[in-house]
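K.L.:
here are the coordinates; sequence isn't available:
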């Protein structure tokens, strides 16, 4: 069951795009939750994709429409895994990775996109 959930969440990353949210006026091309599937299922930021930190490289590379210059926002529970995910993605050549840190502190900072922003 755990494997099936993981596969389903990973497959959803292939076609998903970030919700209409921005961080500091910038709309990321993808918002990636690097926690476990169980943590993600218990609650996450709207529009986020669940790609556990240990699979973030292969997961992000599978997202349709994303390239190495796309803005990618990563977050987790405390900030430790998101920092590791950012480092991994940068080692793979992604140039615009933002470490959002802990979900609890990131969520209030995200703003809906409007006609004037994003």
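P.N.:
Alright, I've got the coordinates. Just so it is clear, the structure is predicted and the values come from calculations on it, not from any experiment.

K.L.:
Going by C-alpha atoms from here, please, whenever you check contacts or count neighbours.
P.N.:
Will do.

K.L.:
Helix, strand or coil: sort out the most centrally placed residue in the chain for me.
P.N.:
With distances taken as C-alpha atoms, centre = their mean, residue 32 lies nearest the centre of the chain, 1.0 Å away. Assigned with DSSP: H, G, I helix; E, B strand; the rest coil, residue 32 falls in the strand class.

K.L.:
Put this next to the previous one:
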């Protein structure tokens, strides 16, 4: 019973965190995470993206993605910070993580900005 209460609390916290950042991804779609600074994110970002700076991702990812089997796409300006974030998430047990490269690359691959 205690485990169920903890699971429900984590799920509610995760949904609240996503709601603050545009909501959860559409069914079958990966969660897109912009790992740039908040200022960079506010200037322009992929429409579906949530912002978790790469140097904060280890401490904040569970609030957004408690399921380590979830599909995640990371991006930054050039691909360097998203590469660091990808390595961090893999060390935490997330396996379906893709480095989407830079914002320009994401736009080239069909994502739109907000």
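P.N.:
Received, thanks. Nothing here was measured: the structure is a model prediction, and the numbers come from that model.

K.L.:
Got a TM-score for the two of them?
P.N.:
Here the superposed chains carry a TM-score of 0.73, computed using TM-score structural alignment, normalised by the length of the second structure; 95 aligned residues with a C-alpha RMSD of 2.5 Å.

K.L.:
sorry, back to before: the residue nearest to the centre of the first structure: what's it in contact with?
P.N.:
48-51, 72-75 (C-alpha atoms under 8 Å, 6 or more residues apart in numbering).

K.L.:
please redo it, this time with the cut-off set to 6 Å
P.N.:
Contacts of residue 32 of the first structure were listed using C-alpha atoms under 6 Å, 6 or more residues apart in numbering, and they are 48-50, 74.

K.L.:
Show me just the buried residues among the residues you listed.
P.N.:
The neighbour-count criterion (16 or more other C-alpha atoms under 10 Å) marks 48-50, 74 among the contacts of residue 32 of the first structure as buried.

K.L.:
Can you flag which of the residues you listed belong to strands?
P.N.:
Counted as lying in strands by DSSP state E, out of those, are 49-50, 74.

K.L.:
where along the first structure do the strands fall?
P.N.:
21-23, 30-33, 49-50, 71-76, 96-102, 110-112.

K.L.:
out of those, which comes closest to residue 88 of the first structure?
P.N.:
Minimum separation from residue 88 of the first structure across these (C-alpha to C-alpha) falls at strand 96-102, 10.0 Å.

K.L.:
who's in contact with the closest one?
P.N.:
Contacts of strand 96-102 of the first structure (C-alpha under 6 Å, 6+ apart): 69, 71-79, 82, 106.

K.L.:
try 10 Å
P.N.:
23, 28-33, 68-87, 89-90, 106-107, 109-110 (C-alpha atoms under 10 Å, 6 or more residues apart in numbering).

K.L.:
circling back to that earlier point, could the ones in strands among the buried ones among the contacts of residue 32 of the first structure be laid out in TSV, adding distance to residue 4 of the first structure?
P.N.:
Below are those laid out as TSV (distance: C-alpha to C-alpha, whole Å):
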residue	distance to residue 4 of the first structure
49	16
50	14
74	23
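
K.L.:
now, which of the residues you listed sits nearest residue 37 of the first structure?
P.N.:
For these, the nearest to residue 37 of the first structure is residue 50 (6.7 Å; C-alpha to C-alpha).

K.L.:
Run through the neighbouring helices and strands of the longest helix along the second structure.
P.N.:
Counting by DSSP state H, the longest helix found in the second structure is helix 2-19. Helix 2-19 of the second structure sits against strand 50-51, helix 57-64, with contacts defined as 3 or more C-alpha pairs under 10 Å, 6 or more residues apart in numbering; DSSP states H and E.

K.L.:
So which of the ones you listed is nearest residue 23 of the second structure?
P.N.:
Counting by C-alpha to C-alpha, residue 23 of the second structure lies closest to strand 50-51 out of those; the figure is 8.6 Å.
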